[in-house]
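[1] pasting a predicted model and its sequence here:
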Amino acid sequence: MSVVWLLVAIGVLCLAQAWLFALAGPLKIGYKRTFSTSEAYEGEEIELVEVISNAKLLPLPWLRVESYISQNLQFHGQSDLTVSGGRYHRSLFFLPGYRRITRRHKVKCLKRGYYKLESVNLSVGDLVGIKHASGSRAVQAEVTVYPRLFDIGEMPTESLRWQGDVVVRRYIQSDPYLVNGIRDYAAGDRQKDIHWAATARRGHLQVKTHDFTASPRVMMVVNVQRDAGQWGELGEQEAEVIERGISYAASLAAWAVSLGLEAGMTTNGDIDGLQEPLYIEPAGGNDQLRSILGALAHLRIHRKLTLPTLLEQVEAMLPGGMDFAVVSNYWDETLEMHAGRLRALGNTVTYLPIPQAEGDRAAS
């Protein structure tokens, strides 16, 4: 008989806790999810921060948080975190009453891109599973992952030669608008550089001296085609060479900005939300670098137009005096013809082949 009463008591307790659980409002909990930073580089580790609060006296015996997250954001192993198929993330834990907890998950950014988490599913239940509830919550967690930047030792010879040429031209070209002093006239000086007021004061010819220009302006041209005939999407393995090209272009932009040069970028690839081909006017500064890196993060490896067509548009759009670096997996006579037209306008055009991967270099 005592066993029967014990079972009855247990049943009453189970029903009572289920009733209290339902009365308290199981999904009246606070939830917030953010990344520790809005910007990161490919290969870097960041944190996904969750803040969960229970404003009620009654604890939540179990709380399950589920969400879909790109497989390009790799979570470190945790005892209360399960990852299924590289995309489905589930964590289960106990939440006491009147408690707010902060959970930090280590996340490695495996690939450039823009990642936005918009919703999570929360499930809660009582101790024995009589009552449970679930619902979706909107969240705002986003991070832009920039392409990986090459170390100087990874830069190919063609790039180092081009970079050296750009630096040399910077310091041998004077800017007619940047006057930094006067000096005596010498044979070969231009008449328009004569400073007539100083000449009158000193009684002999004086000419203006000029500071070095921050030009040439560097324009990266990123080709997302593996070869001239390729049109649609590439397979994952085929796209690796273009991914290296994107990192290559990002590295050149970072190098140019670090020297105080003006850098810009254009590409024949597709970027979500843009109807026309991307064109970033050359400018200097860290904000400009972020604009270029952000565009490369959003770039899809899908051809919007051919590279010759892009160069033709650039020719009609831009003035002379630029240093074009064409980052491409191939070069042919048609591209050389368009490069010649740009050179005729006073630009320099250099073809920079995409560097080979480590395995490819070893095989060759």
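    Looks like it arrived, so ask away. Numbering: from 1, shown residues only.

[2] from now on I want contacts and neighbour counts done on CA atoms only, so please keep to that.
    OK.

[3] Thr102 - how many residues pack around it?
    Using other C-alpha atoms under 10 Å, Thr102 has 12 neighbouring residues.

[4] dump the residue contacts of it.
    49-52 (C-alpha atoms under 8 Å, 6 or more residues apart in numbering).

[5] can you tell me the SS state at the residue nearest to Glu315 when sequence neighbours are not counted?
    Of all residues not flanking Glu315 in the chain, Leu342 sits nearest, at 6.0 Å (C-alpha to C-alpha, 6 or more residues apart in numbering). What DSSP: H, G, I helix; E, B strand; the rest coil gives for Leu342 is helix.

[6] now whichever strand in the chain runs longest, how far from the centre of its chain.
    The residue-count maximum for a strand in the chain (DSSP state E) belongs to strand 132-146. Computed by C-alpha atoms, centre = their mean, to the nearest Å, the chain-centroid distance of strand 132-146 equals 20 Å.

[7] put this next to the previous one:
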Amino acid sequence: MLFLLFLLIVCALLCELVSVKSALSRVSYSCRPSQSVVEPGEEFQLLTTMQNGKWLPVSYLEVVQNLPHDICLNAYLGHFQSDPTVCRLYSSCFLGSRQKLTRRIKASLPQRGRRIISDATITGGDLLGFTRRFRNVPLFYEIVVLPARVEEPALSRALGGFLGDVSVQRFILEDPMLTIGAREYTGREPMKSISWKHSVRTGHLMVKELDHTVENTVTVLLNVEGGSHEELERCFSLTRMVLEALEKRGFSCSFLTNAATAGAIGQWNQVSDGLGSGHTRAILEGLGRATYDVRESFSSLVNRAVRGARDGQAHILITPAPLQRSDAFLAPLFQQSQGRLFIINAREDGMSSQEVSG
């Protein structure tokens, strides 16, 4: 009997010794969001996985997960602690031999911006609960919250009228890339429109007959210089409203901004012409990542737009500060767009817009 008791004690000590050395051996942990891009307040899930890859059970495993400070954990009954910089989510469990445990936690984020799910700390206890071992688990997952949608009926009507005018004028403007034939020179056409090939063939001057442009295109400019954080948030939301209106009406659009972005999204400060939900979604993700930092001055942004614009290209300008047609740095943009310029400003005392026409 004493020998059996001694044998049990020796086995327990051996198991304890093994468990101390291998408390976190072959124990893995991960936490990732179910979606990488969400709406403000939209519910998503945090998927946490704890796995024991060895035959010996883990009698106690504690996880402290770092989450964005403003995350809302919906209906979560466990323990979490928030401060101005981070939210810490605490959980613990027992993991049996080669057991995998997955949990789904409902969460949401209230405001626009880029959030990070970062490192976690896992703690493993020995078999008898005398000692603990710690390990840091490096994690990096992004969650981008898009700008909130805004409802501005008066602005929507004014924007709709401007886009309607642009749509009508596309049948008036000729596309220099689409030649459908030639006709006789009347003396009123510019010299650059003369088709020398047709003139030689017929023996008298002929001019190229051009087709009309077949695509509605608009350039959207977003300026973030000179605005408060509240005004810039309104600018981001107004830009979203404009982009979704363009998509709904079938307009192709390009996008330029002087806003800086957080994260690896590439050269988002200039997005070439595109059409469809995927194109709009890419710009909206950039708006979600945008910070309040300014990459370049407002005047430099306008000059960059002028250099890349075609004659008669319609422009929609969103800015936090009121502007006037008399502003000198706007003159080249007004001239390049041939007066087809729509300005939206977001002020603390309300939103306003103005259509600048020739």
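    Sure thing, it's come through. Here the structure is a predicted model, which means the values were calculated and not measured.

[8] in the longest strand of structure 1, what's buried?
    132, 141-146 (16 or more other C-alpha atoms under 10 Å).

[9] what packs against that strand?
    strand 29-35, strand 39-41, strand 113-125, helix 286-298 (3 or more C-alpha pairs under 8 Å, 6 or more residues apart in numbering; DSSP states H and E).

[10] need the helices for structure 2, in chain order.
    In structure 2, the segments counted as helices under DSSP state H are 2-21, 153-169, 196-202, 229-248, 277-289, 298-308, 331-336.

[11] could the ones you listed go into CSV alongside distance to Lys106 of structure 2 and mean neighbour count?
    Listed next are the helices of structure 2 as CSV, based on distance: least, C-alpha to C-alpha, whole Å; neighbours: other C-alpha atoms under 10 Å:
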stretch, distance to Lys106 of structure 2, mean neighbour count
helix 2-21, 34, 13
helix 153-169, 34, 15
helix 196-202, 70, 14
helix 229-248, 26, 21
helix 277-289, 21, 20
helix 298-308, 41, 16
helix 331-336, 48, 18
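
[12] tell me the contacts of the counterpart of Leu24 of structure 2 in structure 1?
    Aligned counterpart of Leu24 of structure 2 in structure 1: Pro26 (TM-score structural alignment). For Pro26 of structure 1, the contacting residues are 60, 124-125, 132-133, by C-alpha under 8 Å, 6+ apart.

[13] how near is Pro26 of structure 1 to Ala18 of structure 1?
    Relative to Ala18 of structure 1, Pro26 of structure 1 is positioned 10 Å away (C-alpha to C-alpha, to the nearest Å).

[14] Leu252 of structure 1 now?
    63 Å.

[15] quick check: closest non-adjacent residue to Arg295 of structure 2.
    Asn258 is the one closest to Arg295 of structure 2 (C-alpha to C-alpha, 6+ apart), at 5.1 Å.

[16] tell me the contacts of the one you found?
    So, once contact is read as C-alpha under 8 Å, 6+ apart, Asn258 of structure 2 ends up touching 222-225, 269, 294-298, 301.

[17] now do the contacts for the residue nearest to Pro176 of structure 1 when sequence neighbours are not counted.
    Once flanking residues are discounted, Pro176 of structure 1 sits nearest to His210: 6.3 Å by C-alpha to C-alpha, 6+ apart. By C-alpha under 8 Å, 6+ apart, the contact set of His210 of structure 1 is 174-181.

[18] tell me the centre residue of structure 2?
    Glu285 (1.4 Å; C-alpha atoms, centre = their mean).

[19] isn't it right up against Leu146?
    Yes: contact status for Glu285 of structure 2 versus Leu146: in contact at 6.3 Å, counting by C-alpha atoms under 8 Å.

[20] which residues are common contacts for these two?
    Counting by C-alpha under 8 Å, 6+ apart, the shared contacts of Glu285 of structure 2 and Leu146 are Val37.

[21] show me what Ala321 of structure 2 aligns to in structure 1.
    So Ala321 of structure 2 corresponds to Tyr330, using TM-score structural alignment.

[22] tally of neighbours for its match?
    Using other C-alpha under 10 Å: Tyr330 of structure 1 sits among 16 other residues.

[23] swap in Leu178 of structure 2?
    Neighbourhood size, Leu178 of structure 2 [other C-alpha under 10 Å]: 14.

[24] so who does it touch?
    Contacts of Leu178 of structure 2 by C-alpha under 8 Å, 6+ apart are 210-213.

[25] I'd like those residues as JSON lines, with distance to Arg103 of structure 2 appended.
    Output for those, formatted as JSON lines (distance: C-alpha to C-alpha, whole Å):
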{"residue": "Leu210", "distance to Arg103 of structure 2": "64"}
{"residue": "Asp211", "distance to Arg103 of structure 2": "61"}
{"residue": "His212", "distance to Arg103 of structure 2": "59"}
{"residue": "Thr213", "distance to Arg103 of structure 2": "55"}
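
[26] take those residues and keep only those in strands.
    Those of the contacts of Leu178 of structure 2 lying in strands (DSSP E): 210-212.

[27] so which of the residues you listed comes closest to Asp83 of structure 2?
    His212 (60.0 Å; C-alpha to C-alpha).

[28] how many neighbours does the residue nearest to that closest one when sequence neighbours are not counted have?
    Closest residue to His212 of structure 2 apart from its sequence neighbours, by C-alpha to C-alpha, 6+ apart: Glu174 at 4.3 Å. The tally of other residues near Glu174 of structure 2 (other C-alpha under 10 Å) stands at 16.

[29] was I right about Glu174 of structure 2 contacting Glu209?
    No: distance between Glu174 of structure 2 and Glu209: 9.1 Å, which falls outside the contact criterion (C-alpha under 8 Å).

[30] and the alignment partner in structure 1 of Thr48 of structure 2, what does it touch?
    If you follow Thr48 of structure 2 across to structure 1 using TM-score structural alignment, you land on Glu50. Glu50 of structure 1 makes contact with 31-34, 102-104 under the criterion C-alpha under 8 Å, 6+ apart.

[31] quick check: the gap between the residue mapped onto Arg104 of structure 1 from structure 2 and Leu341 of structure 2.
    In structure 2, Arg104 of structure 1 lines up with Arg104, judged by TM-score structural alignment. According to C-alpha to C-alpha, Arg104 of structure 2 stands 49 Å off from Leu341 of structure 2.

[32] with Val166 of structure 2 instead?
    On the measure of C-alpha to C-alpha, Val166 of structure 2 and Leu341 of structure 2 end up 10 Å apart.

[33] shared neighbours of the two, anything?
    Contacts common to Val166 of structure 2 and Leu341, judged by C-alpha under 8 Å, 6+ apart, are Ala314.

[34] with that, I have no additional questions.
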